[in-house]
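K.L.:
Predicted coordinates and the sequence they were generated for:
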Amino acid sequence: MIIFMKKWTALLSIATLTLGLAACNETATPVQEKEVTETSKLTLQEVYDKSMKVSEELKSVKGTIDMNQTMTMPSEEMTLDIKSVLDMEYILEPMQMHQKGTTTMMGMGEGGESQETEMETYITEDAMYVYEGTTAQWKKFPQEMVDQIKSSANQTDPATQLQPLQEYLEQVEFEQDDDTYILTLKGSGEEFTALVKDQVDEALQNLTAGENINLDFTINSVDYVVHIDKESYQTTKLDTVIDMDMTMEGETINLKMDAKTDFSKFNEIGEIVVPQEIIDSATSI
């Protein structure tokens, strides 16, 4: 059961990253919660285009993620609550990454207490090192695994995520405060399922080395909020609340997820270096 649940957990980031921005020709309404004195006359289409251009030129970024998930498997009468807190530094080309954080599974330890696991990963041009908190050991993965992860990671290219979403122009609420454009997309049903299906299928095949795995899913509801800086047009914050059903290998799971991501250090990360002590102590798989 734990292995099956871990497989589902590994798919969550794929489904999450397949949502993106949308655009239409209207100006931003000042937010009601606070006084706004610095208003912009740019339309949503213009902001989208500028943000798209910046995304295409992005070389590196840092992301801080705070995510809560509840997965329910009716066939097993089981509910699993997971909290993840992650810091990630990411270089797009050539792809490099350092990710560190903790994942807490509620009620999964002995006696039903929460079980917290430390996680850390380095991915460089030719290697991937993963720290397993349960064994307190570093492991080095083979080159073919590195290539698969890199292929999947290419799905997170911001420009790639923005392009297919222009058809949802009229569904985006467009607001602003003094420093930020705020884009809100809310919806459910088949149109959002169709939006992410092709991208999820492609990313899934990359991660499973071409194995024929069928993943069916339905978006029950999604609230998606993007904050774009008025000066740089960088995406500084992304909040996603999603309720979806996923079926794989005859099992259906309901996922409710609330994820908050803050972005910083745009184009400031020049290189990601694996400490020598990790290289020396890692066990090859």
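P.N.:
That came through fine.
K.L.:
hey, let's count contacts and neighbours off CA atoms from now on
P.N.:
Noted.
K.L.:
which other helices and strands contact the longest helix along the chain?
P.N.:
Looking across the chain with DSSP state H, the single longest helix is helix 190-207. With contacts taken as 3 or more CA pairs under 8 Å, 6 or more residues apart in numbering; DSSP states H and E, helix 190-207 sits against helix 2-17, helix 143-153, strand 215-229.
K.L.:
In addition, the following structure is provided for comparison:
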Amino acid sequence: MLLLFTIIILSACSENKEDIVEKALQTEDTLESYATDYGIAINVETEFRNESSSVQGNATIVENPAALHQVFTSTTSNNESSVEGYMVKEDSYIKEGDSEWIYQQIEPDAIQFEPSYHDILSIIEQVHENTEFTEQDSTYQLSFEGFNRQIYDALSSPFSVELTGFELDDDVEQKLVILINKDDHTIQSLQYDIVAENSDTGKVTMDIHMDYNNFNEVEEITIPEEVKDSAS
């Protein structure tokens, strides 16, 4: 009985990771809308300077017809600015800080949020074989620590990560954690941390997080009338 129980457990574990990843990738087929909270923080330390910058924001996205509402704050060592924007059909309204709303006509194809939920699924498809799979109370976890060029390349484009002046294999450490919801297999969050350091270039740290929620619960994104009336 003990041997049989052990075999059953091992068999389940051996296929569990691939099954869960496949189910996560299939959530793209039924995706109609979602919301995301995100943040990117970068710190650069060299012999001559120490600079920090960050972006914190949230967005609501509808897939078809495409629509977006986004609010984010950018912070540097010397400045902080906030931006709010609506993009619905051919209409774009952008407001920076306390300034007036600005209207611009756009092509519907220009409505996009990056990195989108689709980008995260693409990342998972590319990197899951290099990750460790574990199970938590309400989520499945894909994780990695160390350095892996395939993971670095997969996340470089969606997050605009480019490290110059470093030998990637020797100077860079990565930590990646992706959480998949147990109930519906949607992506709950992605956390990506990078530390690059050598004696010549200095040290660069990047902390990136994306949280996704409210799947298919956003019925419509509309532009408030007061935004339209005040736009130039």
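P.N.:
That came through fine. Bear in mind the structure is a predicted one, so any value in this text is a computation, not a measurement.
K.L.:
could I get the helices and strands packed on helix 190-207 of structure 1 as CSV with mean neighbour count and distance to residue 68 of structure 1?
P.N.:
Putting those into CSV (neighbours: other CA atoms under 10 Å; distance: least, CA to CA, whole Å) gives the following:
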stretch, mean neighbour count, distance to residue 68 of structure 1
helix 2-17, 14, 11
helix 143-153, 17, 22
strand 215-229, 19, 15
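K.L.:
List the buried residues for the lengthiest helix in structure 2?
P.N.:
Assignment by DSSP H gives helix 2-26 as the longest helix of structure 2. Across helix 2-26 of structure 2, burial judged by 16 or more other CA atoms under 10 Å covers 17, 20-21, 24-25.
K.L.:
okay, now the aligned partner of residue 156 of structure 1 in structure 2: neighbour count?
P.N.:
Here residue 156 of structure 1 is matched to residue 116 in structure 2, going by TM-score structural alignment. A total of 16 residues lie near residue 116 of structure 2 under the criterion other CA atoms under 10 Å.
K.L.:
mind listing the strands for structure 2?
P.N.:
Counting by DSSP state E, one finds strands in structure 2 at the ranges 33-45, 50-62, 67-76, 80-88, 91-96, 102-105, 132-135, 139-146, 172-181, 187-198, 202-213.
K.L.:
And those: which comes nearest residue 232 of structure 2?
P.N.:
strand 102-105 (5.2 Å; CA to CA).
K.L.:
Please identify the buried residues of that closest one?
P.N.:
102-103.
K.L.:
What of stretch 134-143 of structure 2?
P.N.:
Within stretch 134-143 of structure 2, the residues scored as buried using 16+ other CA under 10 Å are 139-143.
K.L.:
With stretch 260-271 of structure 1 instead?
P.N.:
Buried, per 16+ other CA under 10 Å, within stretch 260-271 of structure 1: 260-264, 266.
K.L.:
in structure 2, which residue is closest to the centre?
P.N.:
Geometric centre of structure 2, nearest residue: residue 210, 3.8 Å, by CA atoms, centre = their mean.
K.L.:
returning to what we had before: where does the match of residue 156 of structure 1 sit relative to residue 134 of structure 2, distance-wise?
P.N.:
Distance of residue 116 of structure 2 to residue 134 of structure 2, computed by CA to CA, to the nearest Å: 25 Å.
K.L.:
cool, residue 204 of structure 2 as well?
P.N.:
Shown here: residue 204 of structure 2 relative to residue 134 of structure 2, a distance of 29 Å by CA to CA.
K.L.:
just residue 126 of structure 2 next, same as before
P.N.:
18 Å.
K.L.:
now do residue 144 of structure 2
P.N.:
According to CA to CA, residue 144 of structure 2 stands 11 Å off from residue 134 of structure 2.
K.L.:
again with residue 104 of structure 2
P.N.:
For residue 104 of structure 2, the distance to residue 134 of structure 2 - CA to CA - is 47 Å.
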